[in-house]
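[1] coords below, sequence missing:
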């Protein structure tokens, strides 16, 4: 059986801000509090995986209903 390895889309901070509607400061405060997905780094570049942000958005919508 062949395994297909799809590389997941990486989001930069500006894209995350647009998706969640938070400003930079609030995103980093929530990361520190453990209530937002932690960024990863590739050298000096910080990024988030699209699937983790989408999952966080979905969980936030469910908890607010």
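    Okay, I see it. These figures come from a predicted structure and were not determined experimentally.
[2] can we go C-alpha only for contacts and neighbour counts from here?
    Will do.
[3] what number of residues lie near residue 65?
    Applying other CA atoms under 10 Å, we find 5 residues neighbouring residue 65.
[4] sorry, wrong one. I was asking about residue 47.
    By the criterion of other CA under 10 Å, residue 47 has 19 neighbours.
[5] again, but for residue 27
    Residue 27 has 20 neighbouring residues, counting by other CA under 10 Å.
[6] just residue 34 next, same as before
    10.
[7] so how far is residue 44 from it?
    22 Å (CA to CA, to the nearest Å).
[8] show me which positions of the helix or strand containing residue 56 end up buried.
    Assessed by DSSP states H and E, residue 56 sits inside helix 50-64. Neighbour counts over helix 50-64 (16 or more other CA atoms under 10 Å) mark 50, 53, 56 as buried.
[9] alright, now check it against this:
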């Protein structure tokens, strides 16, 4: 049975993860990826304002202005803290919508 290498890319500056898989693992991996895509509305991370700024290329005032206008996803409160965070999936969807032709 042949082996395949899967490369998982991460953010800038990080070295990619490399995982060796058996060819028989590929259908299971494909199914897992399909399920992850279907559940993409579930946030994989909560982003800090600085991360959102870097992702969308806008500064704090522009982001909050768009939140006020309803054209950008609002932050959520993190229980037990005063912290505000953005759901990664919502920000990603906004980026997709903003860059759609």
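    Thanks, I have the structure now. Since we're looking at a predicted model, the values are computed, not measured.
[10] any idea what the TM-score is?
    The TM-score (TM-score structural alignment, normalised by the length of structure 1) is 0.83; 58 aligned residues with a CA RMSD of 1.5 Å.
[11] aligned counterpart of residue 57 of structure 2 in structure 1, please.
    Aligned counterpart of residue 57 of structure 2 in structure 1: residue 21 (TM-score structural alignment).
[12] quick one: that match from residue 14 of structure 1, how far?
    10 Å.
[13] repeat that for residue 64 of structure 1.
    Distance from residue 64 of structure 1 to residue 14 of structure 1, by CA to CA: 24 Å.
[14] same check on residue 48 of structure 1?
    Using CA to CA, we find residue 48 of structure 1 at a distance of 11 Å from residue 14 of structure 1.
[15] alignment lookup: residue 49 of structure 1 to structure 2.
    Checking TM-score structural alignment: residue 49 of structure 1 goes with residue 87.
[16] isn't its match up against residue 78?
    No. Applying CA atoms under 8 Å, one finds residue 87 of structure 2 not in contact with residue 78, separated by 11.1 Å.
[17] so between the two, which is more surrounded?
    Per other CA under 10 Å, whichever of residue 87 of structure 2 and residue 78 has more neighbours is residue 87, with 20 against 11.
[18] just give the closest residue to the more buried one, not the sequence neighbours.
    residue 46 (4.9 Å; CA to CA, 6 or more residues apart in numbering).
[19] quick one, what contacts the one you found?
    Each residue near residue 46 of structure 2 by CA atoms under 8 Å, 6 or more residues apart in numbering is listed here: 85, 86, 87, 88.
[20] one more time with 10 Å, if that's ok
    Listed by CA atoms under 10 Å, 6 or more residues apart in numbering, the contact partners of residue 46 of structure 2 are 52, 75, 76, 78, 84, 85, 86, 87, 88, 89, 91.
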